[in-house]
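>>> no sequence on this one, just coordinates:
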């Protein structure tokens, strides 16, 4: 068999562009992917992405991640052309976008004592605003958005592992996230549901110090009128949208379930919902965003 024929029969690697706001954890996400066996290249000129993919193909690499941020100034001109070229080559490409709110970025940058790439002696807030504007189109085109505002490093690594750690790519994977509305709605969730229609265990003295991970709180929440019916509806929803997501190329989706503080009701319902989905063969991971927060 000739070399061109061999090359044509080689499988194109999966390519993920890892980008996002400075201070949002892009480098942590890239390192996590590297630990998962991905071939990771950071700050590669976008014009070289196609060459990298061809090199990875010849070397038998089936998963390639390219880290890009605003320091790669040429990416805003060259990246759209590079992504279009990958599509012509039949390469499946994705964009993973890391973001965080202004307060989180300011806190992290002040802790690291490093200026943002666009700061140039100006104010930190102005640099953040300028970066958001420059990255707006990439954010809109992203296949996966991870909001790290309320995540620690370990939670971020866990999320990356759920999204990019599985070799089974035959169905959309779901992350079920509990949260507290008082700490803000997760902006990276694909669907958000409110379980504050259920009685709050916070007002039951012996349940207040416990969490939804305890059997006693879970039994209390799940026994309330409407709880099981709500879970039935959610499972039916996933069975409906899951295949559609997959047909449209969406391989990861996040469903957020919120209560007041993210301690009792949302945690119990998230665990129960995830258990139901696993019983039906759905790939699921769980994140309790606000558990442990005051």
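Happy to help now that I have it. Computed from a predicted model, the values in this text were never measured in an experiment.
>>> make it CA atoms for all contacts and neighbour counts henceforth
OK.
>>> who touches residue 72 in this structure?
Counting by C-alpha atoms under 8 Å, 6 or more residues apart in numbering, residue 72 touches 43, 44, 45.
>>> Kindly check the end-to-end length of stretch 145-162 for me.
Stretch 145-162 has an end-to-end distance of 13 Å (C-alpha to C-alpha, to the nearest Å).
>>> which outside residues touch it?
By C-alpha under 8 Å, 6+ apart, stretch 145-162 touches 24-25, 28-29, 32-33, 36, 96-101, 104-105, 139, 175, 186-188, 285, 287, 289-290.
>>> centre of the chain versus it, how much separation?
7 Å (C-alpha atoms, centre = their mean, to the nearest Å).
>>> buried ones in that stretch?
145-151, 156-162 (16 or more other C-alpha atoms under 10 Å).
>>> just stretch 271-284 next, same as before
Applying a neighbour-count criterion of 16+ other C-alpha under 10 Å, one finds 271, 273, 274, 276, 277, 282, 283, 284 buried in stretch 271-284.
>>> for stretch 209-227, same thing?
Neighbour-count burial for stretch 209-227 flags 210, 211, 212, 213, 217, 218, 220, 221, 222, 227 (criterion: 16+ other C-alpha under 10 Å).
>>> So which of those residues are in helices?
Counting by DSSP state H, those place 217, 218, 220, 221, 222, 227 in helices.
>>> Which member of the residues you listed is positioned nearest residue 61?
The nearest member of these to residue 61, counting by C-alpha to C-alpha, is residue 218 at 44.6 Å.
>>> And the helices in the stretch 51-200 of the chain, which stretches?
Here the stretch 51-200 of the chain has its helices, by DSSP state H, counting those that start in this stretch, at 75-88, 102-112, 124-134, 136-141, 153-164.
>>> Which one of those lies nearest to residue 236?
Proximity to residue 236 (C-alpha to C-alpha) singles out helix 153-164 among the helices of the stretch 51-200 of the chain, at 22.4 Å.
>>> Comparison target, given below:
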């Protein structure tokens, strides 16, 4: 029996994760009343039960005590019940944006205090201990739906070794500003600019012609070797320190040619070579 508790911040992607688990064969139950959690878990391990994979969605509700749910889970674990905890998270700014777009009310908001920011702050405080105990933390701030599915499959279908770190590789243009959430920023304006080549000017680093031009310079390959080597060194140390989101930003002047080419090349080199999540985006390519 594989049993997963899916919890996390409201708006962090819990419902989407539950649907994805259901798609890969998990028996999923969401928003079960707290007093029924223990009974549900006991039923799953009864002899003759044909369910081999189950997931229980657990979130913060104004009318239920999350602390009581935590006590039940702790008691079940002490009694030998084995389960995993998947914690869905996102940055506060992302959560606020999602609530604004959906026009939903945060579950911890009240008529006296309806600000989404305050509800998020309360919820994050309540979930502090649960997050510390989580086996997997997925930050969906920068994840596309298909990228989240890749993470879910990697953990629960392929059963691969997993660390909570998700690396986001991003290209950008300096003339549009440095990404505010970047952890590591690299300037590749030292390479010749394809913008000044007539046949390449209106292409991007997603096009073969630009890629061959940029990577045709020895400095480009040398830069990529050094960058990859540095990231290979940093990643295990970031994981050890508990970091679960790393944004690597590569910039050129306009964010269309050199930075896109090198971001794609870095993604190709890092893909499927480690137990971390990996995404790529091109902020200014359009």
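Sure thing, it's come through. As the structure is a computational prediction, the values presented were derived from the model and not from experiment.
>>> would CSV of the buried residues of stretch 145-162 of structure 1 with distance to residue 112 of structure 1 be doable?
Below are these laid out as CSV (distance: C-alpha to C-alpha, whole Å):
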residue, distance to residue 112 of structure 1
145, 24
146, 21
147, 20
148, 16
149, 16
150, 18
151, 17
156, 18
157, 20
158, 23
159, 23
160, 23
161, 25
162, 28
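>>> mind checking what residue 134 of structure 2 lines up with in structure 1?
By TM-score structural alignment, residue 134 of structure 2 lines up with residue 142 in structure 1.
>>> picking up where we left off before, of all pairs in the ones in helices among the buried residues of stretch 209-227 of structure 1, which one spans the longest distance?
Greatest spatial distance among these (C-alpha to C-alpha): 217 and 227, at 13.2 Å.
>>> so where do the strands sit in the stretch 151-294 of structure 1?
Using DSSP state E, counting those that start in this stretch, the strands of the stretch 151-294 of structure 1 run over 173-180, 191-194, 252-259, 284-288.
>>> Include distance to residue 167 of structure 1 when you put these into a markdown table, please.
Converted to a markdown table, those look like this (distance: least, C-alpha to C-alpha, whole Å):
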| stretch | distance to residue 167 of structure 1 |
| --- | --- |
| strand 173-180 | 12 |
| strand 191-194 | 25 |
| strand 252-259 | 13 |
| strand 284-288 | 14 |
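>>> and the buried residues of stretch 271-284 of structure 1, which of them are in helices?
Applying DSSP H to the buried residues of stretch 271-284 of structure 1, the entries found in helices are 271, 273, 274, 276, 277.
>>> Among those, which one sits closest to residue 91 of structure 1?
Nearest to residue 91 of structure 1 out of these is residue 277 (C-alpha to C-alpha; 31.0 Å).
>>> Now do the contacts for that closest one.
Contacts for residue 277 of structure 1 (C-alpha under 8 Å, 6+ apart) come out as 235, 283, 284.
>>> And residue 113 of structure 1, how far from residue 106 of structure 1?
10 Å.
>>> just residue 264 of structure 1 next, same as before
31 Å.
>>> So between these two, which is more surrounded?
For residue 264 of structure 1 versus residue 106, the count of surrounding residues by other C-alpha atoms under 10 Å is larger for residue 264: 30 against 18.
>>> Find the nearest non-adjacent residue to that one, please.
The shortest distance from residue 264 of structure 1 to any non-neighbouring residue, by C-alpha to C-alpha, 6 or more residues apart in numbering, is to residue 212 (4.3 Å).
>>> Can you give me the distance of that neighbour to residue 293 of structure 1?
14 Å.
>>> Check residue 33 of structure 1 too.
Noted for residue 33 of structure 1: a distance of 28 Å to residue 293 of structure 1, by C-alpha to C-alpha.
>>> which one of those two has more residues nearby?
Neighbours were counted for residue 33 of structure 1 and for residue 293 using other C-alpha under 10 Å; residue 33 has more, 23 against 11.
>>> how about that one, what's its partner in structure 2?
If you follow residue 33 of structure 1 across to structure 2 using TM-score structural alignment, you land on residue 21.
>>> Please identify which helix or strand holds that match.
helix 14-23 (DSSP states H and E).
>>> Next SSE downstream of that helix?
Next in sequence after helix 14-23 of structure 2, counting helices and strands by DSSP H and E, comes strand 27-30.
>>> what about that next one, how far off from structure 1?
Strand 27-30 of structure 2, aligned to structure 1 and superposed, deviates on average by 1.5 Å (mean C-alpha distance after the TM-score superposition for structure 1).
>>> outside of that strand, which residues touch it?
Strand 27-30 of structure 2 is contacted from outside by 18, 21, 22, 51, 53, 54, 55, 56, 57, 58, using C-alpha under 8 Å, 6+ apart.
>>> Same list (the residues you listed) but as a markdown table, adding distance to residue 40 of structure 2.
As requested, the contacts of strand 27-30 of structure 2 are exported to a markdown table (distance: C-alpha to C-alpha, whole Å):
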| residue | distance to residue 40 of structure 2 |
| --- | --- |
| 18 | 17 |
| 21 | 18 |
| 22 | 17 |
| 51 | 12 |
| 53 | 13 |
| 54 | 10 |
| 55 | 11 |
| 56 | 9 |
| 57 | 12 |
| 58 | 13 |
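>>> Share the number of residues neighbouring the closest residue to residue 289 of structure 1 other than its chain neighbours, please.
Once flanking residues are discounted, residue 289 of structure 1 sits nearest to residue 179: 5.4 Å by C-alpha to C-alpha, 6+ apart. By the criterion of other C-alpha under 10 Å, residue 179 of structure 1 has 29 neighbours.
>>> wait, doesn't residue 179 of structure 1 sit right on residue 266?
Yes. Look at residue 179 of structure 1 against residue 266 with C-alpha atoms under 8 Å: they come within range, at 6.6 Å.
>>> Name the residues contacting each of those two.
Shared contacts of residue 179 of structure 1 and residue 266 (C-alpha under 8 Å, 6+ apart): 257, 258, 259.
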